[in-house]
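A.B. asks: Next comes the sequence, and after it the predicted model I'd like to discuss.
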Amino acid sequence: MITISESIGSKVLLITASHTGNNIFCTPAIKFLKKHYPNTIFDVLAFNKLSAEVFKENPSINKLIVSNKSRVINKLARNYSQVICLHNKAREMISGLNPNFITAPDFIPNVHHAEQILQYVAGSINKEITDEDRAYAIAGKTNSKHLVLDDFNVKSHDILVCMHLGCGRTKTHGWKFFHSSARTHKKLLPIKTYIDLANELVKFNSNIRFVITGTKNENFLAKEFVKNVPNAIDLTAKTSVSELFNLMDKFSLFISQDCGVMHIASASNVSLLGLFGPTNPIMTGPYPVKYNQKIIKEESMSDIKMTEVVVAALKLLNISPKFELLA
């Protein structure tokens, strides 16, 4: 296997992945490289515009490039001293990449993907990892002074709970995928379960308002939710990654299944409740693990019990200074 050279050179191209979550997993390693090679130019290549948003305004990155054409990427690579595929799935996603590109090894079980990418980079350049290095790097800069929540008459006493109802496939393929695969897809929780959860939580505090995030392909989920949960806020297709990251500080709790937005939430300080079926939260859950996070894991998403989710949500909400159980 070709490995990263300690004499990394003056200009390096880092190839990432095609999904938001996988690209977020790469951010600790990118920051680590810039920390130890401050004079090296690091350009990042992502495979599509949506997942590339993760890297916008990142101070460790000189230039952000979007392409999914191996011919274009291979030609571009001639301008760099090293080309590193930080995510090992890059070659599966784009066939025909130059075999001389340095590629991270396959993932091993029971170690978080972000940690494995970071350890690979650190081991290659012979540098030690600190606790500060184990953190996602998402820039929260925005050019607009207008906050998207300003349009929804949010009151100071409102307790905002954010939910993301879809996953990577619904983000791309929308309602056709959801209705054909909702019962069998390993990451999906039925929309009715989220609606029932929301209406149950409101019984404990009427000030709770739910905020739904997602892409335009997921607005069919938000419409169903808003129709059945009074006073809910639909932010589908209204936020960029940086705007969503900024919004996390406004929420008292974030709830979702395993998805890219969960990793955006994990990068913030918001309390987080993650719902997992067969996927392994040790490998793709919140990173790093924090005191205000809770994972509910079952063999199947259908095995997740509503009572357990409600209890976990209430415990996390109790961390919020706004939250008090109704008498």
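C.D. replies: Nice, thanks for sending it over. Numbering: from 1, shown residues only.
A.B. asks: switch to C-alpha atoms for all contacts and neighbour counts from now on
C.D. replies: Noted.
A.B. asks: Run through who's touching the longest helix along the chain.
C.D. replies: In the chain, taking DSSP state H as the definition, the longest helix is helix 20-36. For helix 20-36, contacts defined as CA atoms under 8 Å, 6 or more residues apart in numbering pick out 16-17, 40, 42, 46, 50-52, 54-55, 60-61, 86-87, 113-114, 117-118, 121-122, 133-138, 259-261, 263-264.
A.B. asks: The helix or strand following that helix versus helix 20-36: what angle between them?
C.D. replies: Downstream of helix 20-36, the next assigned helix or strand under DSSP states H and E is strand 41-46. Put simply, strand 41-46 runs at 170 degrees to helix 20-36, going by axes from the mean of the first three to the mean of the last three CA atoms, to 10 degrees.
A.B. asks: Show me what strand 41-46 is packed against.
C.D. replies: strand 11-15, strand 63-66 (3 or more CA pairs under 8 Å, 6 or more residues apart in numbering; DSSP states H and E).
A.B. asks: next up, a second structure to put side by side with the first:
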Amino acid sequence: MKQKRILVIRPDRVGDVVLATPLLRELRKTFPDSFIAVMVRPYTKDVLLNNPNINEIIIDDFEKEHKGWKGFWKQVLKLRKYKFNIALHLLPTQRHAWMTFFAGIKTRINVGIKFYGVLTFMKYVSRNKYIPIRHEADYSLDLGRKIGVKSDNIEPEIFLSYEEIEYAKKLVPKNNDEIIIGINPLSGKSSPNWEIEKYIDLAKKILEEIPESIIYVNLHNDLDALTKFKSLKSSRVNFIYNVSLRELILYISRFDLLISSSTGAMHIASALKVPTVSMFCPLPACSPNLWGPLGNKHEIILPSENFCKINCPGDPHICAFGDGIKVDDVLKATLKILNHISVK
């Protein structure tokens, strides 16, 4: 029987790539002798390092190195060399539809019917207008089901090497009586999120209410947010600033709890089985039914229905929850999680 050579394409954000890992695992279980590669953007590849279910990570830097027609044809020639016979497009894009077509991949499966998909003779899976709504990881698994995967296991996973685990202990040292709480206050407007000042107020209350707590705040490379958080002036508050995604993963692996909105950091935590407290918008496109954490202990906080009816701005990317989610709501959920977990 001819070897299955499968290309999984997920050219979007960190959380999306994390939620593709169940598909990769179930493809490997179903087709143990297959060759499996994943095509992702440069900055998300760290999610997949050390993953035993894939043979190769292929970078598509369509904003820089592989931009334009020259970059496109360079990628087509690269894919031809792998001799893939199956391509699973988890995010529909015209670029990748034509890329896999010209690469000569026989079986190509997309999400939904697109005009360019018809032109390139793609098969497809339907999301049925998200009715009933399911989790994004389950929708991704549909493409695997199209070629024979039977599983419903959608728990994500990230794999750390022994050396990384030891290095993480140096990044986040910890005494037995300490509780390490991570706060990820930034979302890049990928989801509704608090203003930074509310996260600062939350950190103050955590320091007061949980005397054994040590806080790590992930500030990406936002200098303004760093300056605001430094107003806390506490030796128990540490800042994660301008680190690689892989290093951020190592930091998160040491947390006893991560607090955030619906972000890639939340999905990283869930894949590492780190408990989370997460704020969500109830709109279907943003809801925890579609994007919630999987496989870890978690608390999900939604604004009240009445608040959203009156105050919804219509665009979740600019929503800051207003008074719909209060600092005390998140503190209460934090204490609830900590009361139910055994500290590492």
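C.D. replies: Received the coordinates, thanks. The shown structure was predicted, so the numbers you read here are calculated from the model rather than taken from an experiment.
A.B. asks: hang on, the earlier thing: residues in structure 2 aligned with the longest helix of structure 1?
C.D. replies: Mapped onto structure 2 using TM-score structural alignment, helix 20-36 of structure 1 covers residues 14-30.
A.B. asks: now that stretch: how far from the chain's centre is it?
C.D. replies: Centroid separation between stretch 14-30 of structure 2 and its chain, computed with CA atoms, centre = their mean, to the nearest Å, is 11 Å.
A.B. asks: for stretch 251-262 of structure 1, same thing?
C.D. replies: Using CA atoms, centre = their mean, the offset of stretch 251-262 of structure 1 from its chain centre is 9 Å.
A.B. asks: Same check on stretch 83-99 of structure 1?
C.D. replies: Stretch 83-99 of structure 1 sits 21 Å away from the centroid of its parent chain (CA atoms, centre = their mean).
A.B. asks: start to end distance for it?
C.D. replies: Stretch 83-99 of structure 1 stretches 11 Å from its first residue to its last (CA to CA, to the nearest Å).
A.B. asks: how far away is Thr338 of structure 2 from Pro288 of structure 2?
C.D. replies: For the record, residue 338 of structure 2 is Leu, not Thr. 21 Å.
A.B. asks: What of Ser151 of structure 2?
C.D. replies: For Ser151 of structure 2, the distance to Pro288 of structure 2 equals 22 Å [CA to CA].
A.B. asks: try Ile210 of structure 2
C.D. replies: As for Ile210 of structure 2, its distance to Pro288 of structure 2 is 28 Å (criterion: CA to CA).
A.B. asks: the more surrounded of the two?
C.D. replies: More crowded of Ile210 of structure 2 and Pro288, by other CA atoms under 10 Å: Pro288, with 23 against 13.
A.B. asks: Quick check, the more buried one in contact with Phe280.
C.D. replies: Yes: in this structure Pro288 of structure 2 lies within contact range of Phe280 using CA atoms under 8 Å: 6.5 Å.
A.B. asks: Please enumerate the shared neighbours of the two.
C.D. replies: Shared contacts of Pro288 of structure 2 and Phe280 (CA under 8 Å, 6+ apart): Ile300.
A.B. asks: thinking again about what came up before, how close does the longest helix of structure 1 sit to structure 2?
C.D. replies: Compared with structure 2 after fitting, helix 20-36 of structure 1 has a mean deviation of 0.9 Å; criterion: mean CA distance after the TM-score superposition for structure 1.
A.B. asks: Show me which positions of that helix end up buried.
C.D. replies: Within helix 20-36 of structure 1, the residues that count as buried by 16 or more other CA atoms under 10 Å are 20-34.
A.B. asks: Now flag whichever of those is closest to Lys187 of structure 1.
C.D. replies: Nearest to Lys187 of structure 1 among those, counting by CA to CA, is Gly21 at 13.5 Å.
A.B. asks: Can you identify each of the strands in the stretch 201-344 of structure 2 by residue range?
C.D. replies: Counting by DSSP state E, counting those that start in this stretch, the stretch 201-344 of structure 2 has strands at residues 213-218, 237-240, 257-261, 276-279, 298-301.
A.B. asks: What residues in structure 1 pair up with the third one?
C.D. replies: Going back to what we said before, that points to strand 257-261 of structure 2. Using TM-score structural alignment, strand 257-261 of structure 2 lines up with residues 253-257 of structure 1.
A.B. asks: mind listing which of the contacts of helix 20-36 of structure 1 are in helices?
C.D. replies: Among the contacts of helix 20-36 of structure 1, the members falling in helices (DSSP H) are 50-52, 113-114, 117-118, 121-122, 260-261, 263-264.
A.B. asks: distance of Arg13 of structure 2 from Thr100 of structure 2?
C.D. replies: Counting by CA to CA, the gap between Arg13 of structure 2 and Thr100 of structure 2 amounts to 21 Å.
A.B. asks: Looking at these two, which is more packed in?
C.D. replies: Shown here are Arg13 of structure 2 and Thr100; by other CA under 10 Å, Thr100 has more neighbours (27 against 15).
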